[in-house]
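Asks: how would this look folded up:
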Amino acid sequence: MSDSGYCSRRFADKLIEKNRVTINGMVPELGTKVIPGDKVCVDGMEIKASDSNHTDRVYIAYNKPIGITCTTELQVRGNIIDAIGHPKRIFPIGRLDKPSEGLIFLTSDGDIVNKILRAENAHDKEYVVTVDQPISERFVERMSKGVPILGTITKPCIVTPESKYVFRIILTQGLNRQIRRMCEYLGYEVTKLNRSRIMNVELGQLRPGQWRDLTENEMAEINAAVAGSRKTAMGDDFTEPKMEAKAKAVEVPKKIDIAADIKHANKVITSKANKYSEKKLTRIDVKKPAATSSGKKRLSLKKKS
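Replies: Below is the predicted model:
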């Protein structure tokens, strides 16, 4: 089923476990071998073998708009499959958060999904990120060296300031909401995130919501890059696995100044709290009581703006 491009190996196992797969009309067990001539069906629909040269498989680049969800579950409103409307059955390679936008691959090739997503392949992914406050040298240095999130330290990466609030970052990891979590740890909030490049493929002139087929040269470079990758089962929905469950706890290196980070974070929190709680208040000055003609004292109140 994976070789045919119908789904990933992990998802094929789940379909078999749920007795949704038949071989020659019989429900198989996990590990059952299929030989030429066997009829394999999912929910009664026959799965055809793909061409040996894979020319029938689909590989596209899509500029995902904000609000689209990277899932193959058609009951989810705003899912990426309905948004693209491709005539063939395709699924995303990896994911982009719903509030994020930019480049994502989709394919009908179940094998290449796992090869590309394997973390140790160290494939570049480039993002343009906008944050809610000016970028400091310390921020760039800390992001570049690694930040403790999800029980681990992020790998060193390349961070380049673009403007006062915008920077570029090149990652070789795919931790859950990684960039947003990294910025949050350092006291920043991401207001816009756009993925501009994956490996050798750039977003280019694709407008949000548009897609195109990957070129022969792009596919040749991608296949060369993943040639040594093993086929490994990944998570459901053909997306990157939830790293919270897989991340191993490690000790924070001594070189990371946690005290300084806490002090910096508290300063940022205090600054934001003051910014959002400021109100124009009317002050009242109370003057000393003055004697009146009747011998009684009264208070004189004066308002100041």
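
Asks: from here on, contacts and neighbour counts on C-alpha atoms
Replies: Will do.

Asks: residue contacts, Y185?
Replies: Residues in contact with Y185 (CA atoms under 8 Å, 6 or more residues apart in numbering) are 147-149, 265.

Asks: and the gap between G110 and K64?
Replies: 21 Å (CA to CA, to the nearest Å).

Asks: check L103 too.
Replies: From L103 to K64 the distance is 6 Å (CA to CA).

Asks: state the distance from the most centrally placed residue in the chain to I66.
Replies: In the chain, the centroid-proximal residue (CA atoms, centre = their mean) is L96; its distance is 4.0 Å. Distance of L96 to I66, given as CA to CA: 9 Å.

Asks: re earlier: who has more neighbours, L103 and K64?
Replies: K64 (30 against 26; other CA atoms under 10 Å).

Asks: shouldn't the more buried one be in contact with L203?
Replies: No - taking contacts as CA atoms under 8 Å, K64 lies outside contact range of L203: 10.4 Å.

Asks: please generate a structure for the following sequence too, so the two can be compared:
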Amino acid sequence: MRLSQYVSIAGACSKRAANRLISAGKVCVNGVLADNHTVINGSESITLGGQLITLPDHFSYVIYNKPVGIDCNYRSQDPASLINHLDLPKRLFPVGRLDKDSHGLLLLTDDGGLCHRLLSPEFHYRKTYHVSVRPHFNKPDIDVQFCRLMEQGVDIGQAVTLPCRVQLLGANRFEIVLTQGLNRQIRKMSRALGYHVIDLQRVEISGCKLGELPEGKWRSLSDKEVELLVN
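Replies: Below is the predicted model of the structure:
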């Protein structure tokens, strides 16, 4: 993980403030002055202003049902910021992002190691979404052929997406399971095939399901759910 993320998860300050402190020469890794490009694995000795900082001994894991319109940033001056809409007993950080115009399951934790694994493409964590689309340019409603094209991988400009699993849920509605996390990936995939996403909800991350959790509410993960994520 990046050094600024470690400093933030350790509770010393926000990630933005951590970047400023690193740039100011206040942070050392194993006794050596660090910079903002420093990446660590968590086993190093990290000091801030000469004081050792460490990650928590006990980690927290929370699922939040994010509504549309909430931004996953932590800028308190932004009325749409997650920090102004989520009342948690301790500071936790979102694992990845869920677009402001998307909704559903957002995982938050102070476990930096898990965060790194979930965001790393080499671990292939599954993320499941329910998506509704509107056809463009007199396109027909989506069908099995649409699902096959999505599954094979779609050229979205900067990349061809990895194979995934897609199944129809109803009229112009489908479920997609990704192990990839490109920026606005599902929207770009759909647009490349001639469809506009009108609703996108994440419902599961690697066995941890949104279920009946009301929109705007959060809950702690069960021990079984944590085990699914960390093992």
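
Asks: tell me, what's touching K64 and L203 of the first structure both at once?
Replies: 102-103.

Asks: residues near the residue mapped onto L119 of the second structure from the first structure, how many?
Replies: Counting by TM-score structural alignment, L119 of the second structure corresponds to L117 in the first structure. Residues near L117 of the first structure, counting by other CA under 10 Å, number 23.

Asks: just give me the longest strand of the second structure.
Replies: Assignment by DSSP state E gives strand 195-205 as the longest strand of the second structure.

Asks: ok, average deviation of that one from the first structure?
Replies: After superposition onto the first structure, strand 195-205 of the second structure sits on average 0.4 Å from its aligned residues (mean CA distance after the TM-score superposition for the first structure).

Asks: residue boundaries of the helices in the stretch 1-150 of the first structure?
Replies: 9-17, 80-84, 110-117, 137-145 (DSSP state H, counting those that start in this stretch).

Asks: most tightly surrounded among those?
Replies: Most buried of the helices of the stretch 1-150 of the first structure, by mean neighbour count (mean count of other CA atoms under 10 Å): helix 110-117, with a mean of 24.

Asks: who does it touch, helix- and strand-wise?
Replies: strand 91-93 (3 or more CA pairs under 8 Å, 6 or more residues apart in numbering; DSSP states H and E).

Asks: quick one: the strand it packs on aligns where in the second structure?
Replies: The counterpart of strand 91-93 of the first structure in the second structure, counting by TM-score structural alignment, spans residues 93-95.

Asks: how about L175 of the first structure, nearest residue that isn't a chain neighbour?
Replies: M243 (5.7 Å; CA to CA, 6 or more residues apart in numbering).

Asks: do the same with R117 of the second structure
Replies: That would be F123: by CA to CA, 6+ apart, it lies 6.3 Å from R117 of the second structure.

Asks: and for E215 of the second structure?
Replies: Per CA to CA, 6+ apart, closest to E215 of the second structure is N65, 5.0 Å.

Asks: what's the burial count for the residue nearest to R117 of the second structure?
Replies: The tally of other residues near F123 of the second structure (other CA under 10 Å) stands at 12.

Asks: hmm, back to that, wait, what's in contact with the residue nearest to the centre of the first structure?
Replies: 69-70, 102, 104 are the contacts of L96 of the first structure under CA under 8 Å, 6+ apart.

Asks: rewinding a little: now check the first structure for the residue matching the residue nearest to E215 of the second structure.
Replies: N65 of the second structure maps onto N63 in the first structure, by TM-score structural alignment.

Asks: G207 of the second structure and L221 of the second structure, how far apart?
Replies: 11 Å.

Asks: hmm, I was thinking of S60 of the second structure
Replies: 8 Å.

Asks: got it, and G104 of the second structure?
Replies: 15 Å.

Asks: neighbour-wise, which of those two wins?
Replies: Using other CA under 10 Å as the criterion, G104 of the second structure and L221 rank with G104 on top: 26 against 16.
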